[in-house]
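Engineer: sequence first, predicted model second:
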Amino acid sequence: MSDSDVTVSIFERIGGSATIDHLVESFYARMDALPEARPARSVHPEDLTTTKQVLKRYLTEWTGGPKLYSVEKGHPRLRQRHMHFAIGDAERDAWLLCMRGALGETVTDTTARQDLDQALSRLADWMRNR
């Protein structure tokens, strides 16, 4: 097997667990601080402690790291889990605003950041239900 046959996950490319932790903390700090984030922040609980932990576990697994989410929660079924929240363009855009700011702050590898941004943008767009 040559080096070109080895696929490096986004999780590894961005710096692993430490980066995921920082990304999620930065993301929710932006959600709390930016007035433009209100549409997305309003669908979250006031206390974000559990929400942060769930997102950290989800992103770890989703980016190719250890399976931390599915062993606890099963298949993500993201649309189903979020269906009781009204998610339209405003909520998607607010979520992406916070996530892109957090990505810019935490992911130093430009190509990995762009790849992750594209994947998260598709995911956010797919989550719309209104």
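Structural biologist: Yes, it's here. Numbering: from 1, shown residues only.

Engineer: alpha carbons only for contacts and neighbour counts from here, please
Structural biologist: Noted.

Engineer: dump the residue contacts of residue 18.
Structural biologist: Residue 18 makes no contacts at all, as judged by CA atoms under 8 Å, 6 or more residues apart in numbering.

Engineer: tell me how far it lies from residue 107.
Structural biologist: Separation of residue 18 from residue 107 (CA to CA, to the nearest Å): 11 Å.

Engineer: just residue 78 next, same as before
Structural biologist: For residue 78, the distance to residue 107 - CA to CA - is 24 Å.

Engineer: then residue 98?
Structural biologist: 14 Å.

Engineer: looking at these two, which one has more neighbours?
Structural biologist: Neighbour count, other CA atoms under 10 Å: between residue 98 and residue 107, residue 98 has more, with 25 against 20.

Engineer: which element is the more buried one on?
Structural biologist: Using DSSP states H and E, residue 98 maps to helix 89-106.

Engineer: what's the first helix or strand after that helix?
Structural biologist: helix 110-126.

Engineer: which positions within that following helix qualify as buried?
Structural biologist: Using 16 or more other CA atoms under 10 Å as the test for burial, helix 110-126 gives 112-113, 116-117, 121, 124-125.

Engineer: here comes the other one, which I'd like you to weigh against the first:
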Amino acid sequence: MSDTVEAVPMFERLGGAVVIDRLVEAFYRRMDTLAEAEGIRAMHADDLSQTKHVLKRYLTEWTGGPKLYSVEKGHPRLRQRHMGFAIGNGERDAWLLCMRGALEETVADAAARDEVYGAMAKLADWMRNTAGNPHDTAGHAARP
């Protein structure tokens, strides 16, 4: 018998599919209502149904849950998929503001919440694509 305790996937630490669903809904509710998020909300379709569906599937897989996103979409290629949008510090900060609030609202485990936010902050920083922003174009998205 091994003395090693198998690590609990972040997906489970967060609360599974129910919490991922609530997180995404809370995130887009903030994007719809916060003045600071007006610019990034304008980058999205009026109807967020498909966008929410995709983010829920992505976050499920990204946090170690079932592989739902890659089966549908393949490799995330997040920077490539977002290159049509100018993403600078302001957009990054607005996205993170919405996500931090959503995490605080939906994730009870403070350590898990902080760990996920830290990984998302790195990812959001890496997504910047406006001129003058240094980033690693060969890098990979940080995982919690």
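Structural biologist: Structure's in. What do you need? Just so you know, these numbers come straight off a predicted model, no measurement behind them.

Engineer: export the buried residues of helix 110-126 of structure 1 to TSV and tack on distance to residue 45 of structure 1?
Structural biologist: Shown next, in TSV, are the buried residues of helix 110-126 of structure 1 (distance: CA to CA, whole Å):
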residue	distance to residue 45 of structure 1
112	30
113	28
116	26
117	25
121	23
124	19
125	22
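
Engineer: widest-spaced pair of those?
Structural biologist: Put simply, by CA to CA the two of the buried residues of helix 110-126 of structure 1 set farthest apart are 112 and 125, 19.8 Å from each other.

Engineer: could you double-check that residue 22 of structure 1 lies in contact with residue 104?
Structural biologist: No: in this structure residue 22 of structure 1 lies outside contact range of residue 104 using CA atoms under 8 Å: 11.4 Å.

Engineer: and residue 30 of structure 1, how far is that from residue 3 of structure 1?
Structural biologist: 39 Å.

Engineer: what about residue 67 of structure 1, helix or strand, and which?
Structural biologist: Using DSSP H and E, no helix or strand contains residue 67 of structure 1.

Engineer: aligned partner of it in structure 2?
Structural biologist: Aligned by TM-score structural alignment, residue 67 of structure 1 pairs with residue 67 of structure 2.

Engineer: now the nearest residue to its match once chain neighbours are set aside: which helix or strand?
Structural biologist: Of all residues not flanking residue 67 of structure 2 in the chain, residue 61 sits nearest, at 5.0 Å (CA to CA, 6 or more residues apart in numbering). Per DSSP H and E: residue 61 of structure 2 is located in helix 49-62.

Engineer: am I right that residue 55 of structure 1 is in contact with residue 24?
Structural biologist: Yes: assessed by CA under 8 Å, residue 55 of structure 1 is found in contact with residue 24 at 7.1 Å.

Engineer: stretch 81-98 of structure 2: which residues count as buried?
Structural biologist: Neighbour counts over stretch 81-98 of structure 2 (16+ other CA under 10 Å) mark 87-88, 91-98 as buried.

Engineer: do stretch 47-58 of structure 1 as well
Structural biologist: 52, 54-58.

Engineer: may I see these arranged in JSON lines, with distance to residue 45 of structure 1 as well?
Structural biologist: Formatted as JSON lines, these follow (distance: CA to CA, whole Å):
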{"residue": "52", "distance to residue 45 of structure 1": "11"}
{"residue": "54", "distance to residue 45 of structure 1": "13"}
{"residue": "55", "distance to residue 45 of structure 1": "13"}
{"residue": "56", "distance to residue 45 of structure 1": "16"}
{"residue": "57", "distance to residue 45 of structure 1": "18"}
{"residue": "58", "distance to residue 45 of structure 1": "18"}
